[in-house]
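*Asks:* Quick one, fold the following:
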Amino acid sequence: MTSAQPLSLKAEGARIMAVFAHPDDEAFAVAGTLAAYAQAGAEITLVCATRGEAGKMTDPSMTVTDLGQQREAELRAACQAIGIPVPVFLGYHDSGRFERTRHDDPLALMNVDVLDIEDKLRALIEERRPHVLITFDPHGGYGHVDHLQMQRATVSAFFSTGHLPYGGPQRLYYTVFSSEVARNLNMMDPTRELEPERYGISEATAAVKMNVAAYAEQKKAALAAHGT
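*Replies:* The predicted structure is shown next:
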């Protein structure tokens, strides 16, 4: 499929829940997909575990006194750009990385029992009744501990909610990138040290591909909303 015309999706009445760890995870991973399905009539729930309090400021021109509050506002703006409702926050703290790692914070996602996270997701699934769950792949994209926690909790919730009266989620999808993308990420940021054949997949492995070129401007706007 090479056309940049909007996709002909039959999604009226469909319910999709995308589960991630930090503000901006959704923009990099599935902004185009969520925009496409939202426009086609699907009900989208975006779940974000943290407010990204321990993230790294990449724009030195910005003055931010409360990073978590700022990143929450950025995520809300990104959702507006995508065309989906405001996000649902689980209330955990960003674990950080490298020198910013919050080893002693009991609410840092890395220190939370994954079954407790699963319980929160189970309650949301019971409330929102999604047909489809979307989350990180088993390597957490690039191995961030918070991504890994949310991946495990979401997979567990998928398998433990089939008993719900509405039947539970019917499909679970992972966001992935190719080995070629992993190589390019290494060139852009050597600190990632991603093994391309471990963290990236072969094109033949992908179960679903969508051309979301028609929603590129929405995806770009969502990315731009994450100014920090």
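*Asks:* alpha carbons only for contacts and neighbour counts from here, please
*Replies:* OK.
*Asks:* Check the gap between the nearest residue in space to R76 that is not next to it in sequence and H139 for me.
*Replies:* Once flanking residues are discounted, R76 sits nearest to V86: 5.7 Å by Cα to Cα, 6 or more residues apart in numbering. Remark: distance between V86 and H139 (Cα to Cα, to the nearest Å) = 27 Å.
*Asks:* How about E195?
*Replies:* E195 sits 11 Å away from H139, going by Cα to Cα.
*Asks:* Compare neighbour counts for the two and give me the winner.
*Replies:* H139 (16 against 13; other Cα atoms under 10 Å).
*Asks:* can I assume that one is in contact with G200?
*Replies:* No - using Cα atoms under 8 Å, H139 is not in contact with G200; the gap is 9.2 Å.
*Asks:* Just the strands from the chain, written as ranges.
*Replies:* 15-20, 43-50, 88-92, 132-136, 171-175 (DSSP state E).
*Asks:* I'd like to know which elements the first one is packed against.
*Replies:* Based on contacts counted as 3 or more Cα pairs under 8 Å, 6 or more residues apart in numbering; DSSP states H and E, the elements that strand 15-20 packs against are strand 43-50, strand 132-136, helix 145-160.
*Asks:* Repeat that for the fourth one.
*Replies:* Helices and strands touching strand 132-136, as assessed by 3+ Cα pairs under 8 Å, 6+ apart, comprise strand 15-20, helix 145-160, strand 171-175.
*Asks:* ok so, going back, to F28, which of the helices and strands packed on strand 15-20 lies closest?
*Replies:* Closest approach to F28 among the helices and strands packed on strand 15-20 (Cα to Cα): strand 132-136, 11.5 Å.
*Asks:* and this one, so I can compare the two:
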Amino acid sequence: MTNRPLTLMAVHAHPDDEATGTGGVLARYAAEGIRTVLVTCTDGGCGDGPGGVKPGEPGHDPAAVAAVREEELRASCEVLNIGHLELLRYADSGMMGWPNNDAPGAFWRTPVEEAAGRLAELMREYRPDVVVTYDENGFYGHPDHIQAHRITMAAVELTGIPAKVYWTTMPRSGMQKFGEVMRELGSDWEEPTLEEAAEEGAVQADGPEFPEIGLPDEEIKTWVDTREYGGQKFDSLAAHASQGENIFFLKMGKERFTELMGIETFVRVKDTTGAPLPEDDLFAGLR
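*Replies:* Have a look, this model is predicted:
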């Protein structure tokens, strides 16, 4: 028998991604004594600069933005009590179709086998029992999210280490509720159509059909209650203050945020434990 601690590894694309879909499980499992490891693949340099200045606009300095976002990421990790932060430091690729996609050092243009090799080394070091990342569409079509999915699944294949692998998702009922809350708060938010997503750069207009975000509730078999940690999750998002203009969840306050985002949902794509579905614990079958 080994004394190695049970370990959760979350692989995300940018600083702040750790908070939205997995902030609850990272906080919950840290509180339960499970070792938590966050791998952030890019530097977030395509985020907003001071005053909300966007990439390509005068005054936007990707290196300076990346430096600020790394500080914010470390603050978020403290809030969530994440045990280990690993930075791959690839350049942020921006939204699909941006010139940044093909810039030297961009995560999107990095060969999968190269980045997967680096991630595989981290898996060998930490030996995670559970690995969490995005689905094959990167949840909403962002190239860095898609690439994070690709390198994670390749690293899992290379190492065979994790007993369980999950992709983040959201139930369609949650998407509907989110829209209701945003409109209640004065927003005209609606789930984007393919054409709107293409205009925003989330997908290519001539690319594959843009799938709906999330899944029908009945197709999701892993629902993890993290409402006890809703305040931490909210505060971890708030730590990314430089991107506050884009973090609409912060507009609803902690109570409404926890009500809306307090259950985190996943699709289990690898399991060697035989734990039955549905389940309410990523570590079911491991403890």
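*Asks:* Next, the TM-score between them, please.
*Replies:* With the length set by TM-score structural alignment, normalised by the length of structure 1, the two chains reach a TM-score of 0.83; 211 aligned residues with a Cα RMSD of 2.7 Å.
*Asks:* coming back round to it: quick one: closest of the helices and strands packed on strand 15-20 of structure 1 to P60 of structure 1.
*Replies:* When those are compared by Cα to Cα, strand 43-50 sits nearest P60 of structure 1, at 22.8 Å.
*Asks:* Can you list the residue ranges for helices in structure 1?
*Replies:* Assigned by DSSP state H, structure 1 shows helices spanning 25-39, 67-82, 114-128, 140-143, 145-160, 179-188, 196-199, 216-225.
*Asks:* could the ones you listed go into a markdown table alongside distance to L46 of structure 1 and mean neighbour count?
*Replies:* Putting those into a markdown table (distance: least, Cα to Cα, whole Å; neighbours: other Cα atoms under 10 Å) gives the following:
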| stretch | distance to L46 of structure 1 | mean neighbour count |
| --- | --- | --- |
| helix 25-39 | 8 | 22 |
| helix 67-82 | 9 | 21 |
| helix 114-128 | 11 | 17 |
| helix 140-143 | 17 | 20 |
| helix 145-160 | 13 | 22 |
| helix 179-188 | 25 | 16 |
| helix 196-199 | 24 | 16 |
| helix 216-225 | 13 | 20 |
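*Asks:* I146 is in contact with G138 of structure 2, correct?
*Replies:* Yes - between G138 of structure 2 and I146 there is a contact under Cα under 8 Å: 4.2 Å.
*Asks:* corresponding residue for A224 of structure 1 in structure 2?
*Replies:* When structure 2 is aligned by TM-score structural alignment, A224 of structure 1 is paired with A238.
*Asks:* hang on, I meant D105 of structure 1
*Replies:* In structure 2, the residue matched to D105 of structure 1 (TM-score structural alignment) is A103.
*Asks:* can you count the residues close to that match?
*Replies:* By other Cα under 10 Å, neighbour count at A103 of structure 2 equals 14.
*Asks:* Contact partners for it?
*Replies:* Counting by Cα atoms under 8 Å, 6 or more residues apart in numbering, A103 of structure 2 touches S93, R109.
*Asks:* what's the distance between it and A148 of structure 2?
*Replies:* Remark: distance between A103 of structure 2 and A148 of structure 2 (Cα to Cα) = 17 Å.
*Asks:* W167 of structure 2 reaches T222, doesn't it?
*Replies:* No - at 10.2 Å, W167 of structure 2 does not count as touching T222 under the criterion of Cα under 8 Å.
*Asks:* and for the two, which residues touch both?
*Replies:* Any residue near both W167 of structure 2 and T222 by Cα under 8 Å, 6+ apart counts here, and that gives F266, V267, R268.
*Asks:* Which element, helix or strand, includes the first one?
*Replies:* Assigned by DSSP states H and E, F266 of structure 2 belongs to strand 263-271.
*Asks:* In structure 1, what range does that strand match?
*Replies:* On structure 1, no counterpart of strand 263-271 of structure 2 exists by TM-score structural alignment.
*Asks:* who does that strand touch, helix- and strand-wise?
*Replies:* helix 17-31, strand 164-169, strand 222-225.
*Asks:* Figure out which of those is closest to F107 of structure 2.
*Replies:* Shortest distance between F107 of structure 2 and these, using Cα to Cα, is found for helix 17-31: 15.4 Å.
*Asks:* Give the aligned range of that closest one in structure 1.
*Replies:* Going by TM-score structural alignment, helix 17-31 of structure 2 sits over residues 25-39 in structure 1.
*Asks:* Show residues contacting that stretch.
*Replies:* For stretch 25-39 of structure 1, the surrounding residues in contact (Cα under 8 Å, 6+ apart) are 6-7, 9, 11, 18, 20, 44, 78, 82-84, 175-176, 210, 212-213, 215-216, 218-219, 222-223.
*Asks:* Check the mean deviation of it from structure 2.
*Replies:* Stretch 25-39 of structure 1, aligned to structure 2 and superposed, deviates on average by 0.5 Å (mean Cα distance after the TM-score superposition for structure 1).
*Asks:* Distance from the chain centre to that stretch, please.
*Replies:* In terms of Cα atoms, centre = their mean, to the nearest Å, the centre of stretch 25-39 of structure 1 is set 9 Å apart from its chain centre.
*Asks:* Stretch 102-112 of structure 2 now?
*Replies:* That offset, for stretch 102-112 of structure 2, works out to 19 Å (Cα atoms, centre = their mean).
*Asks:* now swap in stretch 92-112 of structure 2 and tell me
*Replies:* Stretch 92-112 of structure 2 sits 18 Å away from the centroid of its parent chain (Cα atoms, centre = their mean).
*Asks:* quick one: buried residues of that stretch?
*Replies:* Going by neighbour count (16 or more other Cα atoms under 10 Å), the buried part of stretch 92-112 of structure 2 is 92-97, 100-101, 105-110, 112.
*Asks:* From the residues you listed, pick the one nearest A64 of structure 2.
*Replies:* D92 (12.9 Å).
*Asks:* Matching that closest one against structure 1, which residue comes up?
*Replies:* Under the alignment by TM-score structural alignment, D92 of structure 2 pairs with D94 in structure 1.
*Asks:* Ok, D48 of structure 2 next?
*Replies:* Under TM-score structural alignment, D48 of structure 2 pairs with K56 in structure 1.
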